[in-house]
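Participant: All I have is the shape, not the residue letters:
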């Protein structure tokens, strides 16, 4: 031990002394580490900043300390008295309905929200013009005031002061909404906001038996300390209330969860870029040690132990790695400030960005582990080279494995890297699959490189000297084949995967899904209006098919008597339990559904309540035949036994439900109806006539044009795809850096080859053709791998996760091949041109 510390001190001193020579040869090393570390730090910093802002502004975003939501019914007198006992209560009511022009010429779907005089309890409702909310929504001359989102003005081509029809009343547009404090907690809406008073909503006639209405009771607590205990107490005192409870510290749980999932995905993409960059680290370290052969030989000849020599260069590499990490952390620390300035246009974030140490620490750990994991193997090779071989100018032998301690160290570092990624992931199953795919891709790429070399070695002799030289360069000792294939393959495969997923989704939205989807959904149809409305539709679309089903809303409370709030639910099935679900009852199995397990009940069944559950969702929730499901409907808890599982085609956009109950379950319960119209021959003009006729004759019925919903979904998908492609581009940039580094590390050998060939009579044009052929062959092989790997990955995601029909897109294939060729040939020739300009004499004197 006494001799170890002095040796460590000597190694550190010599390492620092050698670094005085500068960072030549390490610029790509620095760029790779900085890029991957910066991506991880930036993604996690922005994610942490948004979630912290949501938590810090919880009261404002929720417009209360705690929120109780009831669907399709108001709170009873006892429930309201209970809520009033804890503080000031503000009531808001939300539903979707049609906003119409008085002359019936235009109409559009609107997210209607009615508020009382207490709203908002926290935050400020910003309007234009600025005036008290009560005065803007007040009744004047028989017309209630209304505030609208600017988008609604554009859709109906109206302005402030004009009139609108909502249900059976006239509204006066008194202003526009600039900022709604609790918009984020209300969830995503497919239509522009229309804000009215509670009195206006009651007069509109929109709230009827079975209407899909959400009543939110928000409380400003007299004693904020009871915020987290009030919900459980409310459930104990009113077990059948069926309300959904949310506190200010979880003001927007869906948004927070989606941000966490998206940041996890982007973190994994950043980790992929870092791992790809690790190949560049290995190349740079190998080239650095190759250039230090004389120094290493001198150290060994002077009696330096092998581990001291290794430690000298390990310290240098780690110090340079820390510099790259510092650059990446600087990027990660700055990005949130720019991101917040942009995100304020879309999210109500009033807090300022700051530095997020947890995110920076995570990125630092990823960077250090990657640097060490990919640097230790080249160091192991250098350690085993004897001084005599180094003095003879022989390079490191990469065909032999380094000693087992170095292999073990690299394995532990990579395992730690994977463990850190899995441990910090929101969905660890996805992280495991992603990392397994990356590891598999690395192995496959090594096999691809070996296969290309084997094919080149066994290829028949060709007449062209340039092509013959190119083929020889591919399989000769020290060839660039493994580095080029590995560096480009993973980045291109990731881009192909994302491009194919995006293309398939767009194709579904604009192609098969749009063609097979119904023209309209009609919601909140009252029983006494059903026949008349169907006759109206049939008159305008005689060839159309109208499907009608009873519609209720219910929230799942328990499985087999166990509270779902206390159960560990897989991430894939959580959406079924989030809020209320549409449910129905039926004598016969729904059209288009197929029973995969169990059997349907008899048409005249009168026994205990039964339910048919969607197979996929039931499997994700861990349910089986005979299990019981407790659902709260209209304030009543109903327990039904699972009689069968059925396959549901969600992508058809037809009427589908997770749960279909036996008719006796809801005998006598008030409810509305849901209907769809399918008419593939209907023109846009006919659809417009149907929309106007139904909206005018039945103003309380909500009509949703499916094409409009698909257009909105397409816009959202486009924004999401842009963000994903931008993040995937980080991995591709890392691949390009590694490719450039691989070519640079081979420049010494290429220079020697070029000089000898020129001395033997080879022309510059012939050598350029040879190098071009070599890079084209490698680029083409890498592109083919990327297409195969990316195509299989995209097929798996689209077919097995998204449950859609997957197809191969030729345009993506062509772009990938062209991109790979441009990158390999372009970058390769840029470096080669300088090599071909070397004078022969100086190089020959060094051989």
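Facilitator: Good, I have the coordinates. Remember, predicted model here, so these are calculated numbers, not experimental data. Numbering: from 1, shown residues only.

Participant: Every contact and neighbour count from this point should use C-alpha atoms.
Facilitator: OK.

Participant: Distance-wise, check residue 355 relative to residue 34.
Facilitator: 18 Å (CA to CA, to the nearest Å).

Participant: more neighbours, these two?
Facilitator: residue 34 (28 against 17; other CA atoms under 10 Å).

Participant: so is the residue nearest to the spatial centre of the chain in a helix, a strand, or just coil?
Facilitator: For the chain, the residue nearest the mean C-alpha position is residue 262 (3.8 Å; CA atoms, centre = their mean). At residue 262 the chain is in helix, as set by DSSP: H, G, I helix; E, B strand; the rest coil.

Participant: mind checking how far it is from residue 20?
Facilitator: To residue 20, residue 262 is 43 Å away according to CA to CA.

Participant: what do you get for residue 531?
Facilitator: 88 Å.

Participant: what about those two, which has more around it?
Facilitator: residue 531 (11 against 8).

Participant: what about the strands in the stretch 601-750 of the chain?
Facilitator: Assigned by DSSP state E, counting those that start in this stretch, the stretch 601-750 of the chain shows strands spanning 610-614, 628-633, 636-647, 659-661, 672-678, 702-705.

Participant: putting a second one here so we can go through both:
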């Protein structure tokens, strides 16, 4: 039999997974013991960053998508103190269908029931052109606004009904007109386009507004002309073309133009600013959690010393060992990042479902992939930065680690390759923090503060250890053991000081910011501020109104100045649209500003450069500018400023610069012009009334009611009510900040627990040896309590100082408020943090002290 022998067939090879990954997955089958804090810290930080940025994107996309409804049309052209002239109306009518809305502040007079400030909105027959007006009871606009039995109809915010004890069907007077409240205003589609108001809304027709007699030359009425363009021009490019045509055809119109693309740019910018702040809080949580990551990885490498030594005894090079455990760490970090991304991505949907109907702005929940990607990068980079130092040291763990060096591994710097990787990861994390920030200056300040905090806390830890090493040894066992634990090799001092120090610093910073905001809004300002502002005082009635106030409030001081509204259109000949101003002063270029003229410098300001003009000055128009704002805009003496007032461009040269005390709430302006600049221009007056010893509610109500009856065209603003409105907004922001900051505080507690857990092995060894030598559980607990208490107290001192400095920088240089170091709340927070750290330490120690020595002595 002839044939050939053939080699036996081999089974087809399976695609093998990379050895490092295969080994890493195999080791992870044993579970994630010791990585609970690691995963929680990464998940918290990533969830905070992803949630805040995703919610911001949902809000901005909601505004963008609902821009047409918010704006009431495709475009809005706004004018202040005057209506559009024939040429302007003709231009708008030639581009589409036009509807008109007028808004102003006015006084609603309910007779014996009192008077109240209202935000009045007068609409035409086309309202609402987009969206739906909701009232209770439901009424069509024709029935709601029509004149009937000598009164015009209106819809009122329920807050107005409650404030004046009114109900649907009652009548009030606004100016010279009788207004019947025919419905409660439940929802208006263009509500947020009008900004934050100081009074409840009163919605009327434009015929009713004309009947009030409030529209006088110079009155502060904003006229908004909403344009719905034909479909062919409704694209973004088409709307931009219409805006450009308006600028070319009517260069001195002075109107503020918005499109559905940027329906509320100020609100969108505020969202971006607030998002940056909360993102920095989330990044703080991630960095604080990074300490927990470092502790967890250090403990992980410590537990794996025998495995590492075994691998190296079998020929595995150090680089492969590091790659193996770095892969494991990144896989575990990936789990934490995935949990954080899931929580952060779900936040907009949760907010929309739970609070969507309560939000003043439309929200469009969406999975913001770019923002989630940035949060993922934050998580990966933070894990690398805090894991690489401990993993790099694993490269040089010797085979002899199987037999000795069990208590405290040899400490050394990682090799250069790992230090280079650490530097690259850190640079990437810093670069991402700055590149993704809305205000890069604040981001750089945050990075510098974070780096300084880590460095200082490391120095504090070294200082505490050096001090403990030099102190005389106590005679009693527990204090002597506590002192030795602070400075011995492998001490928990660096980890505890870093984690506890960051937590206390954050607590103190938040407590001081909170107390300063509360003081500014509730204490300092009302004591220094006027009791009333009176707006829209007709020029012809200004003297009569001043005499009226002196008769009604003989002991009060009254200050009155002429007032107009103007919009800066160019600086030094450069259009405002081309100017890149500092973030702190850019608001001056956004919209209309109050302006005045004066023969002498106003009270509450002092000249810091230049000279004031003579009282009988008749030369070229001059202007006095706020010095700080001028610096932010790059202006100096002699530069020209062009403003549009009543549809006319006026150019004036800067004659002097003033330092203005804005917090007094007295009458002051960014720009004060020479009197000849606006000679003959129609204007109204603004006045303040200040009671030397303050006033009570009854006095305020009497003056408010009398002024509304005698001068119905004058708008009265009670300063306390205005501050309460601002305080409500700020309180909501503070609540949001506290909620986000709670994430960082939770991370601090997790890190503290992780630091204690990381020292479990060394403490277990100590406890076994000491119990074998006869130490009792009570004596060991006392020693550990003294150790944790001393470290907590020393760290609290640093946290108080660092937190006070951080709060000072934020309050003074970011919020531009005065700072008072009220440390009562901060000290209480610090004491509580120290107590929590001691309790956590003793709880972790109790489990160690309950172990039987025999089991562990066999392995030593």
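Facilitator: Okay, I see it. It should be emphasised that the depicted structure is a prediction, and the values quoted were computed from it without experimental measurement.

Participant: Just give the TM-score of the two.
Facilitator: Here the superposed chains carry a TM-score of 0.97, computed using TM-score structural alignment, normalised by the length of the first structure; 841 aligned residues with a CA RMSD of 1.5 Å.

Participant: Residue 571 of the first structure: which of the strands of the stretch 601-750 of the first structure is closest?
Facilitator: strand 610-614 (16.8 Å; CA to CA).

Participant: mean deviation of the closest one from the second structure?
Facilitator: Superposed on the second structure, strand 610-614 of the first structure shows a mean distance to its aligned partners of 0.6 Å (mean CA distance after the TM-score superposition for the first structure).

Participant: give me the stretch of the first structure that the lengthiest strand in the second structure matches.
Facilitator: For the second structure, the strand with the greatest residue count under DSSP state E is strand 557-571. Mapping strand 557-571 of the second structure onto the first structure (TM-score structural alignment) gives residues 545-559.

Participant: which residues are in contact with the matching stretch?
Facilitator: 71-72, 210, 212, 242, 534, 563-565, 577, 579-585, 627-634, 671-679 (CA atoms under 8 Å, 6 or more residues apart in numbering).

Participant: And for stretch 93-106 of the second structure?
Facilitator: Residues outside stretch 93-106 of the second structure that contact it (CA under 8 Å, 6+ apart): 92, 117-124, 126-127, 129, 174-175, 206, 220-230, 242, 713-716.

Participant: If any of the residues you listed are buried, put those into a ChimeraX selection.
Facilitator: Here is the ChimeraX command that selects the buried residues among the contacts of stretch 93-106 of the second structure (16 or more other CA atoms under 10 Å):
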select :92,117,118,119,120,121,122,123,124,127,129,174,175,206,220,221,222,223,224,225,226,227,228,229,242,713,714,715,716
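
Participant: Just the ones of the contacts of stretch 93-106 of the second structure in helices?
Facilitator: Those of the contacts of stretch 93-106 of the second structure mapping onto helices are 92, 206, 242, per DSSP state H.

Participant: and which of those residues is nearest residue 601 of the second structure?
Facilitator: residue 206 (39.8 Å).

Participant: list the contacts for that closest one?
Facilitator: With contacts defined as CA under 8 Å, 6+ apart, residue 206 of the second structure is in contact with 101-102, 122-124.

Participant: Tell me the one among the residues you listed nearest to residue 399 of the second structure.
Facilitator: residue 101 (82.5 Å).

Participant: now for that closest one: what does it line up with in the first structure?
Facilitator: Per TM-score structural alignment, residue 101 of the second structure is aligned with residue 92.

Participant: does that match count as helix, strand or coil?
Facilitator: strand.

Participant: Distance of it relative to residue 288 of the first structure?
Facilitator: Distance of residue 92 of the first structure to residue 288 of the first structure, computed by CA to CA: 68 Å.

Participant: of the two, who's got more company?
Facilitator: residue 92 (22 against 18).

Participant: Find the residue closest to that one in space, skipping its chain neighbours.
Facilitator: residue 115 (4.5 Å; CA to CA, 6 or more residues apart in numbering).

Participant: residue in the second structure matching that neighbour?
Facilitator: By TM-score structural alignment, residue 115 of the first structure lines up with residue 123.
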